[in-house]
Structure formats: structure tokens, C-alpha cells
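What would the 3D arrangement of this be:
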Amino acid sequence: MRIVNGTEAVFHAGEREAHRRFGVEELAREMQGTIAPQLSAGQARFMDAQAFCFITVREPSGALWSQVLPRVETPQGTYPLLAFGDARTFHFLADTERDARLLAGAGGAAGLVFVDFARGARLRVNGDLDVVDDAVLPGFRSPLGHRLMQLRVAQAYANCPARIVRMALPKE
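The predicted structure follows:
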């Protein structure tokens, strides 16, 4: 089946230009239906199974900043990487010192990539990032030196696994 409508609603101008340069405009039109404005249960399970993800934010200067976002470990224990509010919202912890640039990007757009290196699977989630009060998660209290972040999902989609290096744990 060929999808014939445009891609303006899904892809920003830079993405459309890249599609044009690489000659994949028709493929992009076909793939736009796989980009959802919310998470499926399977996507949430995939995200929840990861020990870390990669996050990119646009700083107030306009520069992009990317980093690894790991699970938070404290003397009281390890926190899950994510807490899900609903299909369009999830939360994670940011260290006030280590993640200062990430915190500076709050109030803007962010993109997260979750990769399962053993299976060669990758999921991309784009949305709006904010620092929120702990009260959004009833009974939750951020560990000392951390702030609770919230991402409101705008796009969720699987990425092509072609460039993922498959990794396996070394045999003992």
C-alpha cells in the first residue's frame, strides 16, 4: 500500500530536506504511519527493560547536547530508569550536578533513544521535557541531589536496527 499524503505533519523541515537529499521521500511517506503520538504497551515494556538510554536536548543557546541517561543508584538502592504516568507521559531522575546541561534544556524538546544491543532493537521517543514536582508521582520523593523530569511524548517509533552493533556478555 502506498501512502500518498504529505509528510509535513510528522517530519520537520530538516528531516524533509534529508529525505530529499538521500532520495527517500517516498519511503518517508510510507513510514510516517508508524510514528505514534503515544507509547504502546510493548514500547513501554521495552523502555522499562533498559538500564540506560541516550537523551538529546536543545540548550537555550540552540546547541544540541546528548548524554547517556543511566538508572540512578543511591545508598538506599537503585531507582528504575523510568516511571510511566500514562501512554503519553513518563518520568526519570536527573542528577543536579552531572545532568546540569540536561536540566538547562527543560522547557524544550528532547529526544530519547532506547537500544537493546543484544537483540539489535532501537526505539526513538521525542517530546517536550520539563522539570516537575515530585507530587506528580503520588508517594514519590526524589533522592537527594536529583530532580524529577517529565517527558510528554510527541512521537514514538522503532528505528532501523541496521547500524546497531550486537553485543553479548563475555563468557566466563
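
contacts, neighbours, all on C-alpha from now
Will do.

mind listing the strands for this protein?
52-58, 64-70, 73-74, 77-78, 83-86, 89-95, 109-116, 121-132, 146-158 (DSSP state E).

between the ones you listed, which gets nearest to G33?
G33 lies closest to strand 146-158 among the strands of the chain, at 9.7 Å (Cα to Cα).

So which elements touch that closest one?
Applying 3 or more Cα pairs under 8 Å, 6 or more residues apart in numbering; DSSP states H and E, we find strand 146-158 packed against strand 89-95, strand 121-132.

picking that back up, out of the strands of the chain, flag the one nearest E30.
When these are compared by Cα to Cα, strand 146-158 sits nearest E30, at 13.5 Å.

show me the residues around T96 that make contact.
Each residue near T96 by Cα atoms under 8 Å, 6 or more residues apart in numbering is listed here: 103, 145-147.

Now a PyMOL select for only the buried ones of those residues.
Command for PyMOL, covering only those of the contacts of T96 found buried under the criterion 16 or more other Cα atoms under 10 Å:
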select buried, resi 103+146+147
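
Using a markdown table, lay out the helices and strands packed on strand 146-158 together with distance to M167.
Shown next, in a markdown table, are the helices and strands packed on strand 146-158 (distance: least, Cα to Cα, whole Å):
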| stretch | distance to M167 |
| --- | --- |
| strand 89-95 | 26 |
| strand 121-132 | 12 |
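
At the geometric centre of this protein, which residue do we find?
The centroid of the chain falls nearest to L112 when counting by Cα atoms, centre = their mean (2.1 Å).

Can you get me a residue count around L27?
12 (other Cα atoms under 10 Å).

same question, L151
27.

Same list (the strands of the chain) but as CSV, adding distance to I35.
What follows is the strands of the chain, written out as CSV (distance: least, Cα to Cα, whole Å):
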stretch, distance to I35
strand 52-58, 18
strand 64-70, 22
strand 73-74, 33
strand 77-78, 32
strand 83-86, 18
strand 89-95, 16
strand 109-116, 14
strand 121-132, 10
strand 146-158, 5
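
let's see this one next to it:
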Amino acid sequence: MTQPKGKGSAASAIAPDTPQGHPGELEMRQRFPSDYHWNDHSLTAMMRPILSTGLARFIESLPFFFIATSDAEGHCDCSFRGREHDDTGAPLPALRVIDTGSLVFPDFSGNGLYNSLGNIQVNPHIGMLFMDFDRRRRARVNGIAQIIEASEDIRSTWPTAQAAILVSVEQAYGNCQARIPRMTPT
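This next block holds a predicted model:
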């Protein structure tokens, strides 16, 4: 697949995979057989281009998530995104689901390297991993990211956001709980 280059518009997006996956995934499934036998129906039933109500509720409830981005040449970067708190100490949401096909999360001032934003600027593909270590649950969202201004609406939710990332969902799915360590707050 050719990766779109540009400012991260959803209009420049190319569907991530065929229903069965890209050639590398297909080759690995043949090389390392599994007890799981994926077909067009089972994969499209699992990897949906929308956020179900349950999945939306799950990802909005979490205090953090991870993102993966890459530059125009495919050099990867992974980042942690955690919620902030308001002046009273109340937690702000880590992200908001806008509708079944999109979500938004804030970008706060950090170390000034702009690894994630810089990558999104030249390659809009984003992977998101959501983990609940207490209940041993995880989910993934893959999509097309776009950097947007911190409008009044964004600042009403995240007062110190310098920008926000709008994600158009391409794939959303729960993931098995295998090997997720149980971690509970102390």
C-alpha cells in the first residue's frame, strides 16, 4: 500500500487492508499457522470501520491510551496519552468519541519535539491501543488522523490543549486478553 503524504486529510486515505489483510499478514499466517482460521466474514465481523456503543464507552472510560505514528518513510514512533485534571483536580477525559466513525483527543504542550504531530503532518495513519490492566481488557483503533486547532469547543473540554487530533476510524476492534498482566491501583 502506498502511504498518502500531505497534511493528514481523511480524503487522501486509502483503505488499510483487503478483508483478509495485507500481503505481509497473509504470508505470516501461512508461515506460522494458528488455531484461528480467519476468513472474510470473521475478519470483517471483528475489524469494523465504526466504533460500537460498547467500544466507545470502553475507550472513553480509560485514563490513558497509546498511539503509534510514523513519518513519510515509515519510521515509527509510539507515544503515551494520559488525561489531565482541571483546576479542582477532577479528571478530564483522555478522548471523546464524536460519533461511530470519529474520535478526538487533545495535544498538550510537552517536550517540544513534536514526534507524533510531526508524523501526523506527513503521514496521517495512526494506531491506537487502549488497555485496562485492572479488568484485563484491550482494544485497538486504526485510522486517519488530522491535526485541528484548539477551538472553543475543544478548550471547553481540555482548557490547556494547544491543538487536537481528529481520528477518522478505519478499523476498530476488541483484542484478546492473553498476556495482559492484572494491575490494580494501590
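
Superposed, what's their TM-score?
Superposed pair, TM-score by TM-score structural alignment, normalised by the length of structure 1: 0.82. Supporting alignment: 162 aligned residues with a Cα RMSD of 2.4 Å.

related to what we said a few turns ago, among the strands of structure 1, which is nearest S40 of structure 1?
Proximity to S40 of structure 1, assessed across these by Cα to Cα, is greatest for strand 146-158 (8.7 Å).

picking up where we left off before, and the strands of structure 1: which comes nearest L27 of structure 1?
Minimum separation from L27 of structure 1 across those (Cα to Cα) falls at strand 146-158, 14.9 Å.

How about residues contacting that closest one?
Applying Cα under 8 Å, 6+ apart, the set of residues contacting strand 146-158 of structure 1 from outside is 34-39, 88-96, 110, 121-134, 142.

Find me the equivalent region of that strand in structure 2.
Per TM-score structural alignment, the counterpart of strand 146-158 of structure 1 in structure 2 is residues 162-174.

Check the mean deviation of the helix ranked longest in structure 1 from structure 2.
Criterion DSSP state H: the longest helix present in structure 1 is helix 13-22. Compared with structure 2 after fitting, helix 13-22 of structure 1 deviates on average by 2.0 Å (mean Cα distance after the TM-score superposition for structure 1).

Where does that helix end up in structure 2?
With TM-score structural alignment as the criterion, helix 13-22 of structure 1 aligns to 23-32.

Give me the distance from the matching stretch to the chain's centre.
From the chain centre to the centre of stretch 23-32 of structure 2 is a distance of 24 Å (Cα atoms, centre = their mean, to the nearest Å).

Run through who's touching that stretch.
Stretch 23-32 of structure 2 has contacts (Cα under 8 Å, 6+ apart) with Q20.

got it, and stretch 165-172 of structure 1?
Under the criterion Cα under 8 Å, 6+ apart, residues 117-120 lie in contact with stretch 165-172 of structure 1.

same question, stretch 82-91 of structure 1
Outside stretch 82-91 of structure 1, the residues that touch it by Cα under 8 Å, 6+ apart are 37-41, 44, 47-48, 92-93, 137, 148-154.

Restrict the residues you listed to the buried ones and give me that as a ChimeraX selection.
In ChimeraX, a selection of the buried entries from those looks like this (16+ other Cα under 10 Å):
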select :37,38,39,44,47,48,92,93,148,149,150,151,152,153,154
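
Which residue in structure 1 aligns with F80 of structure 2?
So, by TM-score structural alignment, F80 of structure 2 is matched to V68.

if I read this right, that match contacts F52, doesn't it?
Yes - assessed by Cα atoms under 8 Å, V68 of structure 1 is found in contact with F52 at 6.8 Å.

More neighbours: these two, which one.
Ranked by neighbour count (other Cα under 10 Å), V68 of structure 1 and F52 place F52 first, with 20 against 13.

For E26 of structure 1, which of the strands of structure 1 is the nearest?
Nearest to E26 of structure 1 among these is strand 146-158 (18.0 Å), distances taken as Cα to Cα.

Average offset of that closest one relative to structure 2?
Superposing on structure 2 places strand 146-158 of structure 1 at an average distance of 0.8 Å from its equivalents, by mean Cα distance after the TM-score superposition for structure 1.

Okay, angle between that strand and strand 89-95 too, please.
Angle between the axes of strand 146-158 of structure 1 and strand 89-95 is 130 degrees (criterion: axes from the mean of the first three to the mean of the last three Cα atoms, to 10 degrees).

For A106 of structure 1, which residues are in contact?
Counting by Cα under 8 Å, 6+ apart, A106 of structure 1 makes contact with 129-131.

how does it look with 6 Å?
With contact set as Cα atoms under 6 Å, 6 or more residues apart in numbering, A106 of structure 1 has these partners: 129-130.
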